[in-house]
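Student: missing the sequence, but the structure's below:
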């Protein structure tokens, strides 16, 4: 997911350099949304991992 956020950020930078302000703004907003969704999913995953703990190993 961080790859998608980075992709949108690069698209926004290229669009801004070429003068496409509207496209750059949309790409920046998409990058922000994807980044924060990835951070939230990471946090949820970390909490679930801490709650579940390690599973016992079977000999």
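Tutor: Yep, it's here. Note that this is a predicted model, so its numbers are computed, not measured.
Student: contacts and neighbour counts: CA atoms only from here.
Tutor: Fine.
Student: Where does the residue nearest the centre of the chain sit: helix, strand or coil?
Tutor: Centroid-nearest residue in the chain: residue 35, 2.8 Å away (criterion: Cα atoms, centre = their mean). For residue 35, the assignment made with DSSP: H, G, I helix; E, B strand; the rest coil gives helix.
Student: dropping in the other structure now:
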């Protein structure tokens, strides 16, 4: 999710599409939150790890 957010953010900045920038930032933030919660051992959605 973090990688997809970064790709969309870069594409949005290069192509000048503001909605891609917003979607990229949202995906980056959500991915970072999931990564932090998963790294401290907190289950997300009933699962401890996401593969």
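Tutor: Cool, the structure landed. Please read all numbers here as calculations on a predicted model, not as lab measurements.
Student: ok so, going back, please say which position in the second structure the residue nearest to the centre of the first structure maps to.
Tutor: Counting by TM-score structural alignment, residue 35 of the first structure corresponds to residue 28 in the second structure.
Student: so residue 6 of the first structure makes contact with residue 31?
Tutor: Yes: using Cα atoms under 8 Å, residue 6 of the first structure is in contact with residue 31, at 7.0 Å.
Student: Between these two, tell me which one has more neighbours.
Tutor: The neighbour count for residue 6 of the first structure versus residue 31, taken as other Cα atoms under 10 Å, is higher for residue 31 (24 against 16).
Student: Packing partners of the helix or strand hosting the more buried one?
Tutor: Using DSSP states H and E, residue 31 of the first structure sits within helix 21-52. Contact here means 3 or more Cα pairs under 8 Å, 6 or more residues apart in numbering; DSSP states H and E; on that basis helix 21-52 of the first structure packs against helix 2-18.
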